[in-house]
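**Student:** need the 3D shape of this:
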Amino acid sequence: MDAKERILIKSHELFNRYGLRSVSMGDIAAQLGISKKTVYQYYTDKDDLVSAVFTAVMEENRTCCCQDREKADNAIQEVFLAFDRMIDMFTNMNPSVLFDMEKYHPSVFKKYQDFKNQFLYGMIRSNLEKGISEGLYRTDIDIDILTRFRIHSIMLSFNKDVFPGNRNQVMQIEMQLVEHFLYGLATCKGKELIEEYKQQRKTRLEQRNV
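**Tutor:** Purely as a prediction, here's the structure:
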């Protein structure tokens, strides 16, 4: 692993743990045992580094979303696969990351907004259309409205105004939100699948904790 990649990985780790504002270029250098000058050889300033970190995160998410879509047997399983991946990411993310990004790194936040409003919009809309064609989602839903609703509910657990003191409740909040979303969409056939995947997920978690 070269120095540039090591800086990227360590920065991501520190940003997730402490938020963006609290981590300086000097902190990153110290954690890696290198000089601050070395960090600046690869990244012109902190904004450049934040951009590199979250561009990589978004590209990884893009790849995983496409893999989930290919792997899933149906639209509902695709949502469960995406949910598990999202929880793995959110579990280690400091709730202040998006707030810091919006306030102190607006150009990076715009990239995140574009990713959300273009790529994620397309993925969610495609999932809704697929679910309808499979007879798992109701045919009378407004696809555009529910796509936008889901996009904006994904990060709701990080909103301190809505869920204050939520650092240790992210998984619980997100599970409630995704279940609310799915049950609202589902036909009787779809609800049976939701119950099936919920039970499978519960069994996996229990086995993991043994």
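**Student:** okay, CA-based contacts and neighbour counts for the rest of this
**Tutor:** Will do.
**Student:** who are the contact partners of the residue minimising distance to the centre of the chain?
**Tutor:** Against the mean C-alpha coordinate of the chain, by Cα atoms, centre = their mean, the closest residue is Met86 at 4.5 Å. Listed by Cα atoms under 8 Å, 6 or more residues apart in numbering, Met86 has no contact partners.
**Student:** over to it. Which of the three states is it?
**Tutor:** helix (DSSP: H, G, I helix; E, B strand; the rest coil).
**Student:** now Asn166
**Tutor:** Assignment for Asn166 (three-state DSSP): coil.
**Student:** from what I can see it touches Gln172, true?
**Tutor:** No. In this structure Asn166 lies outside contact range of Gln172 using Cα atoms under 8 Å: 9.7 Å.
**Student:** comparing those two, which shows the higher neighbour count?
**Tutor:** Asn166 (16 against 12; other Cα atoms under 10 Å).
**Student:** show me what contacts the more buried one?
**Tutor:** 157-158, 160.
**Student:** most neighbours of all the residues you listed, which one?
**Tutor:** That'd be Phe158 among the contacts of Asn166, by other Cα under 10 Å, with 26 neighbours.
**Student:** report the separation between the closest residue to that one other than its chain neighbours and Val162.
**Tutor:** If the residues on either side of it in the chain are set aside, Phe158 comes closest to Pro95, at 5.1 Å by Cα to Cα, 6 or more residues apart in numbering. Plainly put, Pro95 is 12 Å away from Val162 if you go by Cα to Cα, to the nearest Å.
**Student:** this one as well, want them side by side:
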Amino acid sequence: MKESILNKATELFLEQGFKSVTMDDLAMEMGISKKTIYSHYQNKTALVEESTAHLLSSISCGIDTIRGLKKNPIEELYEIKKFVMLHLKGEKSSPQYQLQKYYPEIHGVMRHRQYEMMEDCVLENIKRGIDQGIYRENLNIDFVARIYFSGVTSIKDLKLFPVSKFPIGKLMDEYLEYHLRGIVTPDGRKILNNIINSNQE
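**Tutor:** Reported below is the predicted structural model:
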């Protein structure tokens, strides 16, 4: 039952936001009593904490699977972006914004874990891209990896990038293109242009 509660809560948090979903909503959605939920989770904060850890773990496993396919590094980044967007349900309710505003401590922990997970992935991606001749040889790898992480988190700031002007799917595509155009070689640019053109068809 605990796992069912966690899965349903995570789904609702992503669809409606961490603040918007109440324990009453969750109980009603599952057709169980609030007492049953509280027998597994002391309070909503505990549920939010476990939900974010569960989500990060699922995304991490999915990214590892994609990395295991050993696609070329440019394709790999697009596959990861597609997977994450699907997993986060397009972030319709801007769950990260609500998490940061109403559960700052949990958001801080999640951001730190996210960075650790992403740093390894991006560093390895850049090194492989350089080895394959599709990323420039003279890149400061640590700088590029940190700038990439910083950008990915910054574009989720709704004050800077309101959804009305910057739909999240398009924004992620534009950011990824912006990042890659700064680091690719002419050979890499051909691969990037092919991916962008095939995505527009």
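**Student:** of Pro95 and Val162 of the first structure, which one has the most company?
**Tutor:** A direct count of neighbours by other Cα under 10 Å for Pro95 of the first structure and Val162 places Pro95 higher, at 23 against 10.
**Student:** report the contact partners of that one.
**Tutor:** 19, 158-160, 167.
**Student:** ok, the equivalent of Met155 of the first structure over in the second structure - how many residues close by?
**Tutor:** Counting by TM-score structural alignment, Met155 of the first structure lines up with Thr153 in the second structure. Residues lying near Thr153 of the second structure (other Cα under 10 Å) number 14.
**Student:** what of Asp120 of the second structure?
**Tutor:** The number of residues packed around Asp120 of the second structure, counting by other Cα under 10 Å, is 11.
**Student:** assign a three-state SS to it, would you?
**Tutor:** Per three-state DSSP, the secondary structure class of Asp120 of the second structure is helix.
**Student:** what do we get in the first structure for it?
**Tutor:** In the first structure, Asp120 of the second structure lands on Gly122 (TM-score structural alignment).
**Student:** repeat for Lys35 of the second structure
**Tutor:** Checking TM-score structural alignment: Lys35 of the second structure goes with Lys37.
**Student:** measure its match to Ile28 of the first structure for me?
**Tutor:** 11 Å.
**Student:** higher neighbour count, those two?
**Tutor:** Shown here are Lys37 of the first structure and Ile28; by other Cα under 10 Å, Ile28 has more neighbours (22 against 12).
**Student:** sorry, back to before: the match of Asp120 of the second structure and Lys116 of the first structure, how far apart?
**Tutor:** Counting by Cα to Cα - Gly122 of the first structure and Lys116 of the first structure are separated by 9 Å.
**Student:** do Phe54 of the first structure as well
**Tutor:** In terms of Cα to Cα, Phe54 of the first structure sits 13 Å off from Lys116 of the first structure.
**Student:** about what we covered before: tell me the SS of the residue nearest to Phe158 of the first structure?
**Tutor:** coil.
**Student:** now the strands for the first structure?
**Tutor:** Here the first structure has no strands by DSSP state E.
**Student:** mind naming the longest helix for it?
**Tutor:** helix 46-71 (DSSP state H).
**Student:** got the contact list for the counterpart of Ile5 of the second structure in the first structure?
**Tutor:** Superposed on the first structure with TM-score structural alignment, Ile5 of the second structure falls opposite Ile7. Contacts here follow Cα under 8 Å, 6+ apart; on that basis Ile7 of the first structure touches 28-29, 32, 39.
**Student:** for the first structure, which segments count as helices?
**Tutor:** With DSSP H as the criterion, the first structure has helices spanning 3-18, 25-32, 36-42, 46-71, 75-91, 97-104, 106-114, 121-133, 143-154, 170-185, 188-208.
**Student:** give the aligned range of the longest helix of the first structure in the second structure.
**Tutor:** Aligned using TM-score structural alignment, helix 46-71 of the first structure spans residues 44-69 in the second structure.
**Student:** how far is that stretch from where the chain is centred?
**Tutor:** Centre-to-centre, stretch 44-69 of the second structure and its host chain are 10 Å apart (Cα atoms, centre = their mean, to the nearest Å).
**Student:** aligned partner of Glu137 of the second structure in the first structure?
**Tutor:** Match for Glu137 of the second structure (TM-score structural alignment): Thr139.
**Student:** what separation is there between Gln207 of the first structure and Gln200 of the first structure?
**Tutor:** Taking Cα to Cα, one finds Gln207 of the first structure at 11 Å from Gln200 of the first structure.
**Student:** who has more neighbours, those two?
**Tutor:** Shown here are Gln207 of the first structure and Gln200; by other Cα under 10 Å, Gln200 has more neighbours (12 against 9).
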